[in-house]
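In: Just the structure for this:
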Amino acid sequence: MVKRSKMGFLFEICLCLIFIVSSLAEKECDKTKCPGPLKYYEDVRCKPIYKNPEDCCAVKYDCSHLESRSPKKCYLNDNVYEMGEKLKDEDALACDIGCFCAEGYNGNAHFICAVVDCFQRPRPGCSMVHYGKQCCATEVCPDREKVTCTVDGKTYKEGEEFEAKGEPNKKCVCMPGYEGENAEPYCYVPSKTKSYCGTELRHASEIREKCAPVYYYEQSPETSCSVSWRCQNNNDTLIPSTENSEGESDICKFGNIVMRIGDELNQATGYSSVCVKCKCEVPPTPTCQRLPDNECDVTVHPNFDNY
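Out: Below is the predicted model of the structure:
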């Protein structure tokens, strides 16, 4: 029987402690608490840059690949499309129907897709339930009782999402027919190669013009898809910050306006900027979020028709 030396035993303990501390650090790193329009950066495939390798939150993102794009081509999920080319199945989500790359405003390429009109207003007494990867919600009426799903001792209502135990990468939804098997159509693994906010598919011109995605005040720019866009107009000006930027590269770009960390844009310069606070937090795109009604009245603004 081989005896371990005291030093070897201590070395093993140290390795175990390092592993435990590293695991705890990873668990404590909640990126949803990090500032900036992170979901946008993820959607257009910008690369995070950290001040220190072990940091949880990035100080800025490298989006330089967006600068080199040809205005005569469409881009989505690292794929390049020529004018007239149809959207590949591998890039399409449920509601992306009849999409193709076409010439748009100022001759710049963008995707054109068929308009999907989902029936969202249920008949009296009925309700709408959305199932997993479906494009549109399904109407559920009182002629049948809504199902429930029991998963690991917890009960979920029809249409509610749940986690598959031991399979954290899967997204599952309670729907008729579920009997405990975490497979399609009840569960699926979201593709990491697809853009789920449709940013590149539907907002190529906003990306090209260095507009900023806008979020509702109750949304999280870190995890949510934007609801609108704020683009530069002739009345936009900068509100400088007293914060000191660490370097020349720590800047946000909004149209042709250069913003340093902490700088903000003035509000109510056009309909898209009423009650919208835009601040340079994590370059190169400012974080724009609508203010709550108790802080800002969207009906109070200049007459933009006279601008």
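In: From here on, just use CA atoms for contacts and neighbour counts.
Out: Noted.
In: Would you mind finding the longest strand in the chain?
Out: For the chain, the strand with the greatest residue count under DSSP state E is strand 167-173.
In: residues in contact with that strand?
Out: Strand 167-173 is contacted from outside by 131-132, 158-164, 182, 186-190, using Cα atoms under 8 Å, 6 or more residues apart in numbering.
In: Just the buried residues of these.
Out: For these, a burial check counting by 16 or more other Cα atoms under 10 Å picks out 131-132, 158-164, 182, 186-188.
In: for those, which one is nearest Lys47?
Out: Among the buried ones among the contacts of strand 167-173, Tyr188 lies closest to Lys47 (Cα to Cα), at 26.5 Å.
In: Just the buried residues of the longest strand of the chain, please?
Out: 170-173.
In: residues contacting Leu291?
Out: Residues counted as contacts of Leu291 (Cα under 8 Å, 6+ apart) are 216-217, 275-277.
In: 7 Å instead?
Out: Contacts for Leu291 (Cα atoms under 7 Å, 6 or more residues apart in numbering) come out as 217, 275-277.
In: any idea which element the nearest residue in space to Thr223 that is not next to it in sequence lies in?
Out: Counting by Cα to Cα, 6 or more residues apart in numbering, Thr223 lies nearest to Lys39, which is 5.3 Å off, once chain neighbours are set aside. Element membership for Lys39, per DSSP states H and E: helix 38-43.
In: how about this one, so we can line them up?
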Amino acid sequence: MIVEKYINTMIHLFYMMSILLCTISADQDKVCDKSKCRGVGKYLTDLKCVPTYGPDDDCCPIKYNCDHLKGRAIDKCYFKGHVYEIGETLKPGDGKPCDIGCHCNAGWNGTSAHFSCAIVDCFNRPEPGCYLEENHDQCCPGPKVCPATRENLVKCEVDGKTYLQGQRFTPASDPTKSCICSEGYKGVNVAPFCRDPEPFNCDTELHQATDIYENCVPTFYNSQNPATDCNYASRCQNEKDRVIPGNQTGTPAESDPSDTCTFGRLKMNIGDQLNQGTWWSSVCVRCICEIPPLPTCQHLPDDECDITVHDEFQ
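Out: I've put the predicted structure just below:
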């Protein structure tokens, strides 16, 4: 009787373990891979647009709501939830170390206000035997340190290697962290010595305010993934741009506005494309409405389109 009870208990435990393992396996299968999504998800997420998902997929949105971008003042700048007046400088904490001298500039000839920042070039190069001291809150490394002529330099022993004061390292035990050797480091990878990587942001509002205001669309190289990468440029509407209808019946005016893409003053149904070669920004660039509210614009491969063949642009 005891043996039979023991066997039944073991069978029950085995059954429960099988269910647990299947659940874990199913959860692992549900890991969201944004690189497989369509549309310009990274760009829209950077703008804090709200995604809408289909009933069977909570990873890849079917559209985004960007209504919070509508009605923005032409004479103000916007970044990270803050509103900036003309002439106002970037608030502490809004920018990164290399966002130097950023301030809200008035637009010209009817364009919107936008941020202007200093162009930073970290051109310092130390001579042999020296290095540039680094700081988490500093854009360019420096000052120069020459160990041969400087005594009492702080040393940090990490993973069998010796780092000197101001030298950056990545500990094997915390490979995602960025650390800098400085006085007081005792092998514990915490602040102020180490920092976790900052979230990958494109800072679109900081660098592309005018394009956002004018409903320009982000463009990507053929080698990029529009769902996960930052755009390198934008395509803005001109008088030659036209919508090439896809297979969907009806006009954008008859569709639910949230199910259409916007390009300048043009509206596109899902599946509609824009004509190419109307300006430099659209030569060999395929733009198709996939995931509203913006079409996906990406350069065609060189073997499909010759960028030297296009109409003359005035």
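In: After superposing, what score do the chains get?
Out: For these two chains in superposition, a TM-score of 0.74 is obtained (TM-score structural alignment, normalised by the length of the first structure); 284 aligned residues with a Cα RMSD of 4.4 Å.
In: if we can go back for a sec, on average, how far is the helix holding Lys39 of the first structure from the matching bit in the second structure?
Out: Superposing on the second structure and averaging over aligned pairs (mean Cα distance after the TM-score superposition for the first structure), helix 38-43 of the first structure comes out at 1.0 Å.
In: Which residue range of the second structure does that helix align onto?
Out: Residues 41-46 of the second structure are where helix 38-43 of the first structure lands when matched by TM-score structural alignment.
In: Show me what the lengthiest helix in the second structure is packed up against.
Out: Secondary structure of the second structure per DSSP state H: the longest helix is helix 2-29. Packing contacts for helix 2-29 of the second structure, counted by 3 or more Cα pairs under 7 Å, 6 or more residues apart in numbering; DSSP states H and E, involve no helix or strand.
In: How much space separates whatever residue of the first structure lines up with Asn222 of the second structure from Glu179 of the first structure?
Out: By TM-score structural alignment, Asn222 of the second structure lines up with Tyr217 in the first structure. According to Cα to Cα, to the nearest Å, Tyr217 of the first structure and Glu179 of the first structure sit 39 Å apart.
In: Correct me if wrong: the match of Asn222 of the second structure contacts Arg290.
Out: Yes: here Tyr217 of the first structure reaches Arg290: they are 5.0 Å apart, a contact under Cα atoms under 7 Å.
In: the more surrounded of these two?
Out: Applying other Cα atoms under 10 Å to Tyr217 of the first structure and Arg290 shows that Arg290 carries more neighbours, namely 21 against 15.
In: Now do the contacts for that one.
Out: Taking Cα under 7 Å, 6+ apart as the criterion, Arg290 of the first structure is in contact with 215-217, 275-277.
In: Name only those of those residues that count as buried.
Out: Buried members of the contacts of Arg290 of the first structure, counted by 16+ other Cα under 10 Å: 215-216, 275-277.
In: quick one: the helices in the first structure?
Out: Going by DSSP H, the first structure shows helices at 6-28, 38-43, 199-202, 204-208.
In: mean deviation of the last one from the second structure?
Out: Yep, that's helix 204-208 of the first structure we're talking about. Counting by mean Cα distance after the TM-score superposition for the first structure, helix 204-208 of the first structure comes out at 0.6 Å.
In: what span of the second structure lines up against that helix?
Out: Going by TM-score structural alignment: helix 204-208 of the first structure matches residues 209-213.
In: what's the distance between the counterpart of Cys104 of the second structure in the first structure and Cys197 of the first structure?
Out: Under the alignment (TM-score structural alignment), Cys104 of the second structure maps onto Cys101 of the first structure. Distance, Cys101 of the first structure to Cys197 of the first structure, using Cα to Cα: 18 Å.
In: again with Phe254 of the first structure
Out: The gap separating Phe254 of the first structure from Cys197 of the first structure is 21 Å, by Cα to Cα.
In: So for these two, which sits in the more crowded spot?
Out: Using other Cα under 10 Å as the criterion, Phe254 of the first structure and Cys197 rank with Phe254 on top: 22 against 18.
In: To which residue of the second structure is that one aligned?
Out: So Phe254 of the first structure corresponds to Phe263, using TM-score structural alignment.
In: I'd guessed that match sits against Cys216; true?
Out: Yes: when contacts are counted by Cα under 7 Å, Phe263 of the second structure is listed as touching Cys216 (6.0 Å).
In: Find the residues that touch each one of the two.
Out: Taking Cα under 7 Å, 6+ apart as the criterion, Phe263 of the second structure and Cys216 both touch Gln237.
In: quick one on the thing from earlier: how many residues are close by the residue nearest to Thr223 of the first structure?
Out: Look at Lys39 of the first structure: counted by other Cα under 10 Å, it has 20 neighbours.
In: Show the contacting residues for it.
Out: Applying Cα under 7 Å, 6+ apart, the residues near Lys39 of the first structure are 221-225.
In: Compare those residues and tell me which is most surrounded.
Out: The residue in the contacts of Lys39 of the first structure with the most neighbours, by other Cα under 10 Å, is Pro221 (25 neighbours).
In: which stretches of the stretch 51-200 of the first structure form strands?
Out: Assigned by DSSP state E, counting those that start in this stretch, the strands in the stretch 51-200 of the first structure fall at 60-62, 74-76, 79-81, 100-103, 109-112, 127-129, 138-140, 148-151, 154-157, 161-164, 167-173, 187-188.
In: I'd like those as a markdown table, with distance to Glu54 of the first structure appended.
Out: Formatted as a markdown table, these follow (distance: least, Cα to Cα, whole Å):
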| stretch | distance to Glu54 of the first structure |
| --- | --- |
| strand 60-62 | 15 |
| strand 74-76 | 31 |
| strand 79-81 | 31 |
| strand 100-103 | 41 |
| strand 109-112 | 39 |
| strand 127-129 | 42 |
| strand 138-140 | 45 |
| strand 148-151 | 36 |
| strand 154-157 | 36 |
| strand 161-164 | 29 |
| strand 167-173 | 24 |
| strand 187-188 | 32 |
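In: Tell me the residue in the second structure aligned with Val80 of the first structure.
Out: The alignment partner of Val80 of the first structure in the second structure, by TM-score structural alignment, is Val83.
In: And for the nearest residue to its match once chain neighbours are set aside, the neighbour number?
Out: Of all residues not flanking Val83 of the second structure in the chain, Cys77 sits nearest, at 5.9 Å (Cα to Cα, 6+ apart). Other residues near Cys77 of the second structure come to 27 when the count uses other Cα under 10 Å.
In: Same check on the one 4 residues further on?
Out: By the measure other Cα under 10 Å, the count of residues near Gly81 of the second structure is 9.
In: give the contact list for His103 of the second structure.
Out: 87-90, 115-117 are the contacts of His103 of the second structure under Cα under 7 Å, 6+ apart.
In: Compare those residues and tell me which is most surrounded.
Out: For the contacts of His103 of the second structure, the largest number of neighbours (other Cα under 10 Å) sits with Phe115, at 27 neighbours.
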